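Student: Just need the structure, nothing else, for what follows:
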Amino acid sequence: MEELKLQQKEIVEIRQGEAYAPFINDENIYTKKFYIESYGCQMNFSDSEIVASILNKEGFGATRNCEEADLIFVNTCSIREKAEQTVRKRLTEFRKIKESRPGTLVGVLGCMAERLKSKFLEEEKLVDIVVGPDAYRALPALVEEAETGQKAVNVMLSRDETYADISPVRLNSNGVSAFISIMRGCNNMCSFCVVPFTRGRERSRNPISIVAEAQDLYDRGFKEVTLLGQNVDSFYFLDEEKNETITFAKLLELVAQVHPDLRIRFSTSHPKDITEDVLHTIAKYENICNYIHLPVQSGSTRILQLMNRTYTREWYMAKVAQIKKIIPDCGISSDMITGFCTETEEDHQDTLSIMRFSEYDYAYMFYYSERPGTLAARRYEDDVPLETKKRRLQEVVDLQYQLSLNSNLKDVGKTFKVLIEGESKKSTNDWMARNSQNKVIVFPKGDHRFKKGDYVTIKVKECNKATLLGEVV
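Tutor: Okay, the predicted model is just below:
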């Protein structure tokens, strides 16, 4: 299984837990220090930036060294069992720091906090503070309570919290790309997913605050923003004063109009909600990236119905065809789950065939992990043997390798406008950039005086399954 994980990581950008600290941190301002590790989806990383802003105002500065922190937080994910196991291991390690540094407080944030609050506090006694995704404003009071030796908990879900008025501290930022959370929660109730139970119902931010945040980021030198939500396409805001409804297509247009040099990305799209208006808006604006993450989960209509995905195999394929017609050079990625309840070999072959039809550039691929509290856990038996799940996952991974390589081979000889994100991880003599289709392109620095955040025109000379290699035109 370790080999499988390493293979997946080559083409799938699965972000592991990492310590987050602001790229600017004046040591003279802060008298106390906090440390955050974030796991899971981009929303968790964005939430950590909100938490950092709240803690900064309370006199806490970020540190990359957990052993010197007064507060240690783990921002958690409950999507897969492995993520929860990783968090438990880290909390056990942090307990040792508590023992060596009396007064250090350890807290759990995010989805696991919501789902396992009593277990953390009572059974395992690993943490002092437990805070759900909608309760970060309460952190100062919870820290104060925990400092008295009490266990501090707030996991209340909200129907209106969006943190729209909080300016996030950009953590571990490259100074080029940033996240903007545009909505919270999810109404879809996919049977395998815990998000509706850990993050609550959908609510959208005021678009004025979103556009203002995008403008502020551009003014500060950022060149790319990613609009985040569990399901961005269901963004909906009613401006009662103007009696005007702002849809996601309209919001995309408003953000794109901030400046033509500010690139716009978004994630994630639920196939049922990405409208033709959204596609035409992407096609209209050069600075809205031609890339859509469109999770399919399974290629079998029968399994999709059990997953409560609300679309069929044929409907999804028609949506992919529509995307390619309106945005001919659009990059498409996806999510796949193998071994969902009752999945047969025929169902699995349907997934492989829909991958071939869609020709995904890359994918996030996992075998099914039953999550307590979900509809699937209550309704269905997790009856596919683990060995079968892993074998099917390997077949999905192998196919995606080939699809990724085929996609990259088609780009050899083409020219792209790319945004430099930083130096290549493999060589300081090369730049790493990304094109509109979200593909990584590496090229030599040469004698050019480019810098991070510059747009450059690159011709692709060769490739591998994960990266395009090019040169300056």
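Student: When you work out contacts or count neighbours from here on, use the C-alpha atoms and nothing else.
Tutor: Fine.
Student: Could I get the buried residue list for stretch 249-269?
Tutor: The neighbour-count criterion (16 or more other CA atoms under 10 Å) identifies 249-258, 261-269 as the buried residues of stretch 249-269.
Student: To check against the first, give me the structure of this:
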Amino acid sequence: MLERMNHTMHEESKQGEAYAPFVNDPTAYNKKFYIESYGCAMNFADSEIVASILNENGFGATRNFEEADLVLINTCSIREKAEQTVRKRLTELRKVKKYNSGALIGVLGCMAERLKAQFLEEEKLVDMVVGPDAYRSLPALISEAETGQKAVNVLLSRDETYADISPIRLDSNGVSGFVSIMRGCNNMCSFCVVPFTRGRERSRDPHSIVKECADLFNNGYREVTLLGQNVDSYYWVPEHNSPSTGGGRGEAAVTFANLLEMVALVNPLLRVRFSTSHPKDITDDVLFTMAKHENICKYIHLPVQSGSTRVLQLMNRTYTREWYMAKVDRIMEIMPDCGLSSDIITGFCTETEEDHQDTMSIMEHSKYDMSYMFFYSERPGTLAARRYKDDIPEDVKKRRLDEVVKLQNALSHKSNLKDLGKTFKVLIEGNSKRSDKDWMGRTSQNKVIVFPKEQYELNKGHYVMVKVTDCTVATLIGKIEP
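Tutor: Below is the predicted model:
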């Protein structure tokens, strides 16, 4: 998703750029599909919806694209590099035609929505182009493509939320699961393609969300992450929804704070996380709800993008530097132990050295535990591309990015050092990648912690108290407290 991610992220906490699904019983399905996902967590969640739709229509999953009848790549358009990566991967996946001449290749998601015309013109690259609101039409599109015709559906919807579809969990650790609570975005940040590739904002029926979370818990999951482009603007009005989905005129509207509590009450052993928050929309109600429930993780991803009020106005972020810092102060007032992370762009249009220093100082004020950092890359069709000149030389963008990364590394290390000697409740997610003699999990504050298994009979999905004994820039190292 990002051109340059936080250098302090330990390998234990990284997610692969692409993944293939679990392998179903091969005798249960007539055909096989293979899927890879790139970009944000929402794309990974969407792939799980696609898998469910395909399962219902006779397709079982495979990890080997060479034996697939259908190869899908779920794409990201947020950065130019992400699109280049997808194009290169599509060329590689074309090899499936050597093993199965009738195999189909499809592009899903944001890149499909943005570059539909180009994909259709490049006849040898793909057979299907499917936008993020058109996954229900996949069976019909597959049938059309099987006749040799190019199949395309990139229509955006004002009401599609896939609320009635139970996702098939792909490559899951069996402990943590994504749950989409809304789709689209109304914010129109000038640098962002999301409003054009995912459409207008709409909230999913809360009853279906709670049911999905409860089903995950009953199947052994112990953590859910509620997903949305801007979760804090979640707002479900029953009068605007069909009573058949659980809504009715006698019901009250549901805010994000209400939804958080509903999910937290599924079971106290179910951890609740969410992403992403927009600074302008996160409310005291949300913060107090987080503080009230122990199983709502004390961690907020609060993208700042820039520390300069002037640049923030160009970005159409709708807040000032001072307003953002006051919001950070309010979070820490209500939850002093809250972890905080951010997104940061360097080299946006007209950015000066003074603007850059404002970004550095707002990082120091906010004391981020980690950040996703990247330099500005103009995206065609965005407001910024139409209104402003991309006038910062690339070497300047990269130099400023390097300074931001170095500062974040220092902030991350300082944050971890403060945890030495403290004991945290940790959800075990699995073995450490470096040694099967160690467990890996995360604290409520979303910090990765590695600790030896020792003689204790534990397994992934268990909670355990771990005392921090050491740390690196990116990872806590601990020991189980007897």
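Student: re earlier: identify those among the buried residues of stretch 249-269 of the first structure that sit within helices.
Tutor: Cross-referencing those against helices under DSSP state H gives 249-256.
Student: right, and out of those, which lies closest to Tyr316 of the first structure?
Tutor: For these, the residue nearest Tyr316 of the first structure by CA to CA is Ala249; the value is 19.8 Å.
Student: Mind telling me what the closest one corresponds to in the second structure?
Tutor: Alignment note (TM-score structural alignment): Ala249 of the first structure maps to Ala257 of the second structure.
Student: The corresponding residue of the second structure for Glu314 of the first structure: which element?
Tutor: Counting by TM-score structural alignment, Glu314 of the first structure lines up with Glu322 in the second structure. Under the criterion of DSSP states H and E, Glu322 of the second structure resides in helix 321-334.
Student: ok, now Ala214 of the first structure?
Tutor: Ala214 of the first structure belongs to helix 207-219, assigned by DSSP H and E.
Student: how much does the longest helix belonging to the second structure stray from the first structure?
Tutor: Ordering each helix of the second structure by length in residues (DSSP H) puts helix 394-417 first. Superposing on the first structure places helix 394-417 of the second structure at an average distance of 0.5 Å from its equivalents, by mean CA distance after the TM-score superposition for the first structure.
Student: chain center to that helix: distance?
Tutor: When distances are taken as CA atoms, centre = their mean, to the nearest Å, helix 394-417 of the second structure is centred 22 Å away from the chain's centroid.
Student: Enumerate residues external to it that contact any of its residues.
Tutor: Surrounding helix 394-417 of the second structure, the residues in contact under the criterion CA atoms under 8 Å, 6 or more residues apart in numbering are 6-8, 345-347, 356, 360, 363-364, 367-371, 373-376, 470-476.
Student: Show the buried residues in those.
Tutor: With neighbours counted using 16+ other CA under 10 Å, the contacts of helix 394-417 of the second structure contain these buried positions: 6-8, 345-347, 356, 360, 363, 367-371, 373-376, 470-471, 473-476.
Student: residues touching Gln305 of the second structure, list them.
Tutor: Under the criterion of CA under 8 Å, 6+ apart, the contact partners of Gln305 of the second structure comprise 312, 342-345.
Student: and if we set it to 7 Å?
Tutor: If you count contacts by CA atoms under 7 Å, 6 or more residues apart in numbering, Gln305 of the second structure has them with 343-345.
Student: Quick one: map it onto the first structure.
Tutor: Aligned against the first structure by TM-score structural alignment, Gln305 of the second structure finds its counterpart in Gln297.
Student: Pull up the gap between that match and Tyr367 of the first structure, please.
Tutor: In this structure, Gln297 of the first structure lies at 10 Å from Tyr367 of the first structure, with CA to CA, to the nearest Å as the measure.
Student: what touches both of those two?
Tutor: Ile337.
Student: Now do the strands in the stretch 101-250 of the first structure.
Tutor: When assigned using DSSP state E, counting those that start in this stretch, the strands of the stretch 101-250 of the first structure occupy the ranges 105-110, 129-131, 152-154, 177-181, 183-184, 203-204, 224-228, 236-239, 244-247.
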